[in-house]
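[1] Here is my input, please return the structure:
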Amino acid sequence: MMRADNHTVFDPVTYILTGIPGTELSHFWIAIPFCLIYVGSLFGNSLLLFIILTEQSLHEPMYLFVSMLAAADLLLSTTTVPKMLAVFWFRAGEISFAACLTQMFFIHVSFIAESAILLAMAFDRYVAICDPLRYTIILTKSVIGKMGLVVVTRSFCIIFPLIVLMKQLKFCRTNLLPHTYCEHMIIARLACDDITVHVWYGVAVAILVIGSDIVLIAVSYGLILRAVFLLPSKDARLKALRTCGSHVCVILMFYVPAVFSSLAHQFGNIIPGYIVNLLANLYVLIPPMLNPIVYGVTTKEILKRVINGIWVRPGTGFAAH
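    Below is the predicted model:
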């Protein structure tokens, strides 16, 4: 374990993740629901991916975007939760500087990717409702593949400069990270250099990237609502709104915890540290668990395949009770 006083510049070799400060005596018990949530996330998203990829009839734009979201959720939760549980249960908080930067990279990449996927899904719903006759012409499998490539490329190009900036920093405080995973500003605050560039880069990404995604999603749904209320029958309006319901739920589950977590970090001097930390942990736990539940329950095609696959498939040994 390496420590340093406030006057010694050093190259960090190992960091120590300390968990949630102020709740050390409860770490063992906090980890139990975290573990259950993670197992649920793994099972739900893996099942969703398996069903969509193996069922030919689900190779449509909406379901392909859902599969991208499930893959991003798996990346986010698997990058963070296993190490989080090791910190809580075994006090195995040691993590190398390289591994810490790698974890930070994949956490932020998956966040930017999910935001872009939600925007793509909003565009999908816009075309499906506002221009249904051209839906299959506009959103071909080739176009979906290119959109997926843009999502990955955009995420990489936005977050990679942070890795370069982090490697330029000199550290002179401590190697103790008061968190359960490596987050950009948590690490940057340990540096003895000026981190103004890091602060403004984070603000720029939040406003120009995430903010623009939110605005475009809102515009899409504004146009969708206008088109829905112009439909002649009540049944048609309800059917159109139902097709968007699951997506709206996922959008709220993704952005609301992120906004609360960001605000908590900004007002860290007012809000207790363990609350800020807990919000950051719930942000990487809750959406990946709830997303497959939302799509599994609200999407008839996926729900039907889940029921058929688990309960009534012949020769599997499972039977409905």
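
[2] hey, let's count contacts and neighbours off CA atoms from now on
    Noted.

[3] For the residue positioned nearest the centre of the chain, list the residues it contacts.
    With distances taken as CA atoms, centre = their mean, residue 111 lies nearest the centre of the chain, 4.6 Å away. Residues counted as contacts of residue 111 (CA atoms under 8 Å, 6 or more residues apart in numbering) are 72, 76.

[4] Against residue 88, how distant is it?
    Look at residue 111 and residue 88: by CA to CA, to the nearest Å, they are 24 Å apart.

[5] that older thread, is it true that the residue nearest to the centre of the chain lies in a helix?
    Yes. Residue 111 forms part of a helix when assessed by DSSP: H, G, I helix; E, B strand; the rest coil.

[6] My understanding was that residue 125 contacts residue 245; is that so?
    No. Residue 125 is not in contact with residue 245 according to CA atoms under 8 Å; the separation is 10.5 Å.

[7] Tell me which of the two has more neighbours.
    Legend: neighbour count by other CA atoms under 10 Å for residue 125 and residue 245, higher for residue 125 (23 against 16).

[8] Name the helix or strand for the more buried one, please.
    Per DSSP states H and E: residue 125 is located in helix 97-130.

[9] I'd like the next helix or strand past that helix.
    Later in the chain than helix 97-130, the nearest helix or strand by DSSP H and E is helix 135-138.

[10] this one next, for a side-by-side:
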Amino acid sequence: MLVMILAAGLTPAWQRVLEFDQLEFGKVNRARRVSAFPSGKVINVGLTLHKLAVPSVTLAPLGGPSGERIRADCERQGVQAEWVRTCVETRICTTLIDAAGYTELVEPGEPLREDELNAVIAAWRRLAATASVAVITGSVPQGTPADCFQRMLRAASPTQTVLDLKGDELLAAVACSPLVAKPNRQELATTLHRPLPTDADLLEAMQELRRLGAQWVVVTDEERPVHALGPAGLYRLTPPPAGQIVNPIGCGDCMTAGLACGLYRGMDVLAALTFGLACAADRLRHLSPSDVDALRAAQLAREVEVCKL
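    I've put the predicted structure just below:
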């Protein structure tokens, strides 16, 4: 029986956010507030799914004190998860926020041993058997084979799989015909090793990903409209006005979770994308990368403009 959404990734993080009145590089800066919470794309997606009240399981490797903090915090929140224990410590990432904006300091994920990666794939195969929707998201640890996510999908491939990946990992995984491939514009340019300065360049790149196997290609572009290319053609989705922006980090993950939630609830891809965009718009008001108000997102979904090009 297909009963849940499976969110999987290899690079969770323990996130620290330091807030300043005015950050001055090259000088001593004293934070006025410090907060910390589980993060990384896979955790952001998993936590957001939990807050959207859909059944889900988060799958990721964890290790060391930072990994234990992630495990304990997710357990406290009631998040269903399966953690693969690793010998290396889970990375710590830091966000610096002041009145002028934000700076993100990202640690790379430490390499996984072959047996640890195999344990993730084995857990994926078992959990995917009961998933109607799956999300694979995030970067890979240093030294991880580029076909790692392709190996997961060959082991088990739910019919509604969303890939939020980039680079060689994305190119390998789209060969397994996911329902949606969702890079941002810069990630797509990096993946295909060419700039995408015009909309014509973007469309050509999206068509290439579809030829490689993706059924739908969805490309975000910061605050600009989202483009979605599917079997019936190209669409432009314009999000509602942003309003107050507290912290934009994690909006893409929130959109991915909203998309997966919509698919789980029986929406078609465009309707699910609309709900995902609304979740991302609401997310901007919050500090944590996984905070979302489901009721407000449902209201904001009515303000998303969908146009067939």
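
[11] Fetch the TM-score of the aligned pair.
    Here the TM-score for the pair of chains, by TM-score structural alignment, normalised by the length of the second structure, is 0.28; 152 aligned residues with a CA RMSD of 7.0 Å.

[12] one step back: going by neighbour count, list what's buried in the helix holding residue 125 of the first structure.
    Neighbour-count burial for helix 97-130 of the first structure flags 97, 100-101, 103-130 (criterion: 16 or more other CA atoms under 10 Å).

[13] can you map out the helices along the stretch 51-200 of the second structure?
    Ranges of helices in the stretch 51-200 of the second structure, per DSSP state H, counting those that start in this stretch, are 64-77, 114-128, 148-155, 167-173, 185-192, 199-212.

[14] okay, these, which one's buried deepest?
    helix 167-173 (a mean of 21; mean count of other CA atoms under 10 Å).

[15] elements contacting that helix?
    Where contact means 3 or more CA pairs under 8 Å, 6 or more residues apart in numbering; DSSP states H and E, helix 167-173 of the second structure is packed against helix 148-155, helix 185-192.

[16] Any chance of a markdown table for these, columns distance to residue 305 of the second structure?
    Below are these laid out as a markdown table (distance: least, CA to CA, whole Å):
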| stretch | distance to residue 305 of the second structure |
| --- | --- |
| helix 148-155 | 33 |
| helix 185-192 | 20 |
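
[17] Show me the one of those that comes nearest residue 234 of the second structure.
    Nearest of these to residue 234 of the second structure, taken as CA to CA: helix 185-192 at 15.3 Å.

[18] could you say what helices and strands the closest one packs with?
    When contacts are defined as 3+ CA pairs under 8 Å, 6+ apart, helix 185-192 of the second structure packs onto helix 167-173, helix 199-212, strand 216-221.

[19] go with 7 Å
    The helices and strands touching helix 185-192 of the second structure, judged by 3 or more CA pairs under 7 Å, 6 or more residues apart in numbering; DSSP states H and E, are helix 167-173, strand 216-221.

[20] Mind putting these into JSON lines with distance to residue 6 of the second structure?
    Formatted as JSON lines, those follow (distance: least, CA to CA, whole Å):
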{"stretch": "helix 167-173", "distance to residue 6 of the second structure": "16"}
{"stretch": "strand 216-221", "distance to residue 6 of the second structure": "19"}
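
[21] And the ones you listed: which comes nearest residue 103 of the second structure?
    strand 216-221 (18.6 Å).

[22] And the strands in the stretch 201-309 of the second structure?
    All strands of the stretch 201-309 of the second structure, identified by DSSP state E, counting those that start in this stretch, fall at 216-221, 224-230, 233-238, 305-308.

[23] Other residues contacting the shortest one?
    Contacts of strand 305-308 of the second structure from elsewhere in the structure, counted by CA atoms under 7 Å, 6 or more residues apart in numbering, are 234-239.

[24] Quick check: buried residues in that strand?
    For strand 305-308 of the second structure, a neighbour-count test (16+ other CA under 10 Å) marks residue 306 as buried.

[25] my guess is residue 284 of the first structure meets residue 78, correct?
    No. The pair residue 284 of the first structure and residue 78 does not pass the contact test of CA atoms under 7 Å, sitting 9.7 Å apart.

[26] wait, isn't residue 85 of the second structure in contact with residue 59?
    No. Applying CA under 7 Å, one finds residue 85 of the second structure not in contact with residue 59, separated by 11.1 Å.

[27] Those two: which is more packed in?
    residue 59 (26 against 17).

[28] Just confirm that one contacts residue 83, I think it does.
    Yes. If you go by CA under 7 Å, residue 59 of the second structure and residue 83 touch, sitting 5.9 Å apart.

[29] Which one's more surrounded, residue 284 and residue 78 of the first structure?
    residue 284 (23 against 19).

[30] Which residue comes closest to that one once chain neighbours are left out?
    Leaving aside its chain neighbours, residue 284 of the first structure sits nearest to residue 77 (6.1 Å; criterion: CA to CA, 6 or more residues apart in numbering).

[31] and the angle for the strand or helix carrying the one you found with helix 97-130?
    Here residue 77 of the first structure sits within helix 61-90, counting by DSSP H and E. Computed by axes from the mean of the first three to the mean of the last three CA atoms, to 10 degrees, the angle separating helix 61-90 of the first structure from helix 97-130 equals 150 degrees.

[32] End to end on stretch 97-116 of the second structure, go ahead and measure it.
    Across stretch 97-116 of the second structure, the terminal residues are separated by 35 Å (CA to CA).

[33] Likewise for stretch 226-238 of the first structure?
    For stretch 226-238 of the first structure, by CA to CA, the gap between its terminal residues amounts to 13 Å.
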